[in-house]
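> using only what follows, build the 3D model:
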Amino acid sequence: MVSTYETIKNQARKIIHHYHSMELADWQSRPRTMSEYELWIDLLHLFKSQAIEASRLNDLTQSQQLVQDYFEDTTSSPPSPPTLDKLVRKVCDLVPSIYQALLNNKPLESIEELLQVAEPTPKQGTEPASEKVLSELMDAYLSENQLKGWKMRTIKQYEHSLFIALHHLGDGPVSSLNRTQGRELRATLVRLAKGKTQADITAKGLMACLTDNDAHRISVTTANNHMNRLREFFRWCESMGFIERNPLPDDNLPAPKSAKIAKRDPITDHEAKQIFSHRLFVEQRGVKTKQIQHASHFWLPLIAAYSGMRLGEISQLQVSNIRQISGINCFVVERSTDDQYIKTPNAVRAIPIHNELLRIGFLDFVDYIRSKGGKRLFNNIKLIQGNYSNKPSEWFIKNFRDALCPLPKNPVPKSL
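Predicted coordinates for the structure are as follows:
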């Protein structure tokens, strides 16, 4: 007798084969120019990146459409709703393999090897009756994802979410978890107080780190980010055979309606003039002392304003990331060292350095760092949990947005 797991897995593979065949047939339907081919390759990389992100965030929009289209195209009957939900989830995990197959120019019959890679095979001895405890599986999950090359920042985020879950659920057998506990964990996440660390939870207990005061709680978005990471962990437990069913509900916490239309207003010319008329930029004097304490205080806001780069991208710049391309001085955003990261594959780019930055001596600053044997432009900015931007952002907000009252709340580094 074929198990439900095997049935869902086989059905998901048929859907992936079907979609891959359609994509390939569409591309081969007529002769293509080289420019069309290059654009297609770029789109495949983009779609693969988006599909991987959708799988991690439990965004089932695309996979639901693929499953629905498959049953309509093949005029076959879909399974019952509970099985259909699991099928959609399985398809969501396999969608990136379609784009990888197309990128590798794999024919339909060769996609199977990609599906084998994308589909974790339950190991022997990991039946749902397994008595493995939660902490053991959390450690195994994080170790496995480190081997997959996850950024340290992502690992730390998952580690924090798993830490919260462990303190709520207790370190018992994972197979004993049920939907009631999952619902209770979901309700607890949104009551977490802002700024509570693992050290706080360890010292005071999780209950002491909860609050019913809306102003002091983490946002619904943050709570749902915890939910998505934990749901991903329990999906891994399910695929490995440690549990029969994900204990977490499929639905995220409802966000207030105002959050859907909430947006950050762009920084105005008047606000920018208030910031850049500060003595730090006009007289090149420190915020609290005569000397500028760190070069990053002066250069980061200016580079952000004149390039549109993310603060994390600027903070991690190496001397080697400043170079000429076709005679034009550029910032080159790339991952050239293990300590650098990029937000998406499409974030790799070259940005011409604005003439105003050249006029006030940015290249002279770069040459000075190079002459001293330095590699990073802003060595004072440390990598904290895989993130360079937290401390510079805090410094900017404290010394500009909050200090230059009555400056509105929207001027933050990202606004530039």
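> could you use CA atoms for every contact and neighbour count after this?
OK.
> burial count for W395?
Residues near W395, counting by other Cα atoms under 10 Å, number 12.
> quick one: buried residues of the host helix or strand of it?
Using DSSP states H and E, W395 sits in helix 390-396. Of the residues in helix 390-396, P392, S393, F396 count as buried by neighbour count, 16 or more other Cα atoms under 10 Å.
> now those in JSON lines, with distance to L177?
Shown next, in JSON lines, are the buried residues of helix 390-396 (distance: Cα to Cα, whole Å):
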{"residue": "P392", "distance to L177": "42"}
{"residue": "S393", "distance to L177": "40"}
{"residue": "F396", "distance to L177": "45"}
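> so which elements touch the strand or helix carrying I16?
Assigned by DSSP H and E, I16 belongs to helix 4-27. On a contact count with 3 or more Cα pairs under 8 Å, 6 or more residues apart in numbering; DSSP states H and E, helix 4-27 meets helix 61-73, helix 81-103.
> apply 7 Å and report the result again.
Under the contact definition 3 or more Cα pairs under 7 Å, 6 or more residues apart in numbering; DSSP states H and E, helix 4-27 sits against helix 81-103.
> taking helix 81-103 as reference, get the angle to the very next helix or strand once past the helix it packs on.
With elements assigned by DSSP H and E, the helix or strand that comes after helix 81-103 is helix 111-118. Interaxial angle, helix 111-118 versus helix 81-103 (axes from the mean of the first three to the mean of the last three Cα atoms, to 10 degrees): 120 degrees.
> and the strands in the protein?
322-325, 328-333, 349-352 (DSSP state E).
> right, so of those, which gets closest to I314?
Nearest to I314 among these is strand 328-333 (8.6 Å), distances taken as Cα to Cα.
> how far away from the center of its chain is the closest one?
25 Å (Cα atoms, centre = their mean, to the nearest Å).
> one more sequence to fold, the one below, so I can look at both together:
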Amino acid sequence: MANSNGIFKRGSSHYLRVVLPLSHALRHQYKSGKVIVSLGACSYREALTAAAIKRAQILETTTPITSIKKILAPSSGAPFSYYLRDIYDRWIKSKPLSNDAINTCMRALLLYEEQTNNPPLHLLTRAQGDGFRAWLQEPERKTSSKTAYDRFTWVKTLLKYAYRDLEVISRHPWEGIELFKETTNQRRPWSGAELQTLFGQPLFQKYELPRDWRCGKDAAYWIPLLGLYTGARLSELAQLRAVDILSEGEIPSISITNLGSNQQLKTLASKRTIPIHSELIRLGFLGYANKIKVDNQDSLWPQLSQRKSKPGGYFSNWFGEYRARIGLKGYPDFHCFRHTVRSKLGESETSEHVIDAILGHEIKGSIGAKVYMHRTLKTLQAGVELLTYEQLSMTSIYKS
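Reported below is the predicted structural model:
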């Protein structure tokens, strides 16, 4: 007799009974509306995991002739064979992930399958991990050490998920095998002289907006300033909506969120509210945001084209070329504004919890610290207002 989860046992083998929806592609092949799948000879705990994967595979099948044969194939009493692609299919549904993360992980998976010949996970060895690591770094592959590191790390992430979350393997076969990357460019804070060079340009001193379509007109002026006074990522700022500027309360603030149809966040900790610095208010940012709202625009930057997987992609290309033209090639780049903000707050002896809350980093420490370390807007505002740049002299020139 099957349990409520559809699993039942005959002899030494477990089986799964799946009831098909009326609209399912397999319904015409199974008049009873039920599919019986062998899970092989395994423990009940292993059967639970195997059943979860097979049930998902069956219910998602749209090509019954080709797909179902592989899904329903008996395991002949051998250990149930999971492949890394099975784990990938489960992993991408396990939590909110950006398209960039999903696609990058898939590229790493394809390389893994190519080099290792894709063995069942219970047969994967440490020697194969060492071989894959070496293969990724071979000179003929013309891959940077960072790219090789990232690809190796993505595969280890899937293996960790298979071991710890799904428990479909008894150990993490590549745990402790590391691929070290070379640090080619160390990001750092902007120096005072570099900030003077950037914000001393006519763009910021006279509001002379560039004509390059990639800069998003007004975005070219406001986004670098927001980066300097919030430490937010370029992608977070580029995808802001007008409604994300909260100007009605006692403390005007910016909501970094993924609630919009095209908004995405790097991590769950990235979702946060940042008080708007008084300097941004003095320069007219709230006036700009209110004008966009009055015009019934959704995006805070109506003229900024969005790259699908990287919201700030076009802006980043323009900003890099703009910096080069004014003598700021290479580093510091836009992301260095985050390092500038963290450095400034650290020098002001702001607590790490407040810094993490402003920058959208995972709060470090015990579970208690993570759960109860709620910071009010007043606390965050006090931290934000510590961001001062004595080298800069800017006039309020924005006219709504």
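> ok so, going back, name the surrounding residues that touch the helix holding I16 of the first structure.
Identification of contacts with helix 4-27 of the first structure by Cα atoms under 7 Å, 6 or more residues apart in numbering yields V67, Y70, L87, K90, V91, V95, I98, L108.
> and with 8 Å instead?
66-67, 70, 83, 86-88, 90-91, 94-95, 98, 102, 108, 111, 115 (Cα atoms under 8 Å, 6 or more residues apart in numbering).
> widest-spaced pair of these?
The most widely separated members of the contacts of helix 4-27 of the first structure are T83 and L102, with 28.8 Å between them, by Cα to Cα.
> more neighbours: which of those two?
More crowded of T83 of the first structure and L102, by other Cα under 10 Å: L102, with 20 against 15.
> what is the corresponding segment of the second structure for stretch 56-73 of the first structure?
Counting by TM-score structural alignment, stretch 56-73 of the first structure falls onto no part of the second structure.
> now tell me what touches that stretch from outside.
Residues from elsewhere that reach stretch 56-73 of the first structure, judged by Cα under 8 Å, 6+ apart: 15, 18-19, 54, 77-78, 88-89, 91-92, 95, 225, 228-229, 231-232.
> run the chain-centre distance for it.
Chain-centre distance of stretch 56-73 of the first structure: 22 Å, with Cα atoms, centre = their mean.
> and what of stretch 333-343 of the second structure?
Computed by Cα atoms, centre = their mean, the chain-centroid distance of stretch 333-343 of the second structure equals 19 Å.
> what's the distance between the residue positioned nearest the centre of the second structure and L359 of the second structure?
In the second structure, the centroid-proximal residue (Cα atoms, centre = their mean) is K266; its distance is 3.2 Å. The gap separating K266 of the second structure from L359 of the second structure is 12 Å, by Cα to Cα, to the nearest Å.
> what do you get for L240 of the second structure?
Taken as Cα to Cα, the span from L240 of the second structure to L359 of the second structure is 16 Å.
> try F152 of the second structure
As judged by Cα to Cα, F152 of the second structure and L359 of the second structure stand 28 Å apart.
> and Q264 of the second structure, by the same measure?
Applying Cα to Cα to Q264 of the second structure and L359 of the second structure gives a distance of 16 Å.
> still on that earlier bit, may I see the PyMOL selection of the buried members of the contacts of stretch 56-73 of the first structure?
The following PyMOL line selects those of the contacts of stretch 56-73 of the first structure that are buried, judged by 16+ other Cα under 10 Å:
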select buried, resi 15+18+19+54+88+89+91+92+95+225+228+229+231+232
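> need the max-distance pair from the contacts of stretch 56-73 of the first structure.
Distance extremes for the contacts of stretch 56-73 of the first structure: the farthest pair is S77 and N225 at 34.6 Å, using Cα to Cα.
> which other helices and strands contact the helix holding W395 of the first structure?
By 3+ Cα pairs under 8 Å, 6+ apart, helix 390-396 of the first structure packs against no helix or strand.
> after superposing, tell me the mean distance of that helix to the second structure.
Superposed on the second structure, helix 390-396 of the first structure shows a mean distance to its aligned partners of 2.7 Å (mean Cα distance after the TM-score superposition for the first structure).
> any idea how far that helix is from the chain center?
So, by Cα atoms, centre = their mean, the centroid of helix 390-396 of the first structure is 20 Å from its chain's centroid.
> same question, stretch 5-12 of the first structure
Distance of stretch 5-12 of the first structure from the chain centroid (Cα atoms, centre = their mean) equals 29 Å.
> ok, now stretch 246-259 of the second structure?
22 Å.
> pull out the buried residues from stretch 123-130 of the first structure.
T126, E127, P128.
> again, but for stretch 338-349 of the second structure
Quick answer for stretch 338-349 of the second structure (16+ other Cα under 10 Å): R338, H339, T340, V341, R342, S343, K344, L345.
> which position in the first structure pairs with the fourth one?
Going back to what we said before, that points to V341 of the second structure. In the first structure, nothing lines up with V341 of the second structure, judged by TM-score structural alignment.
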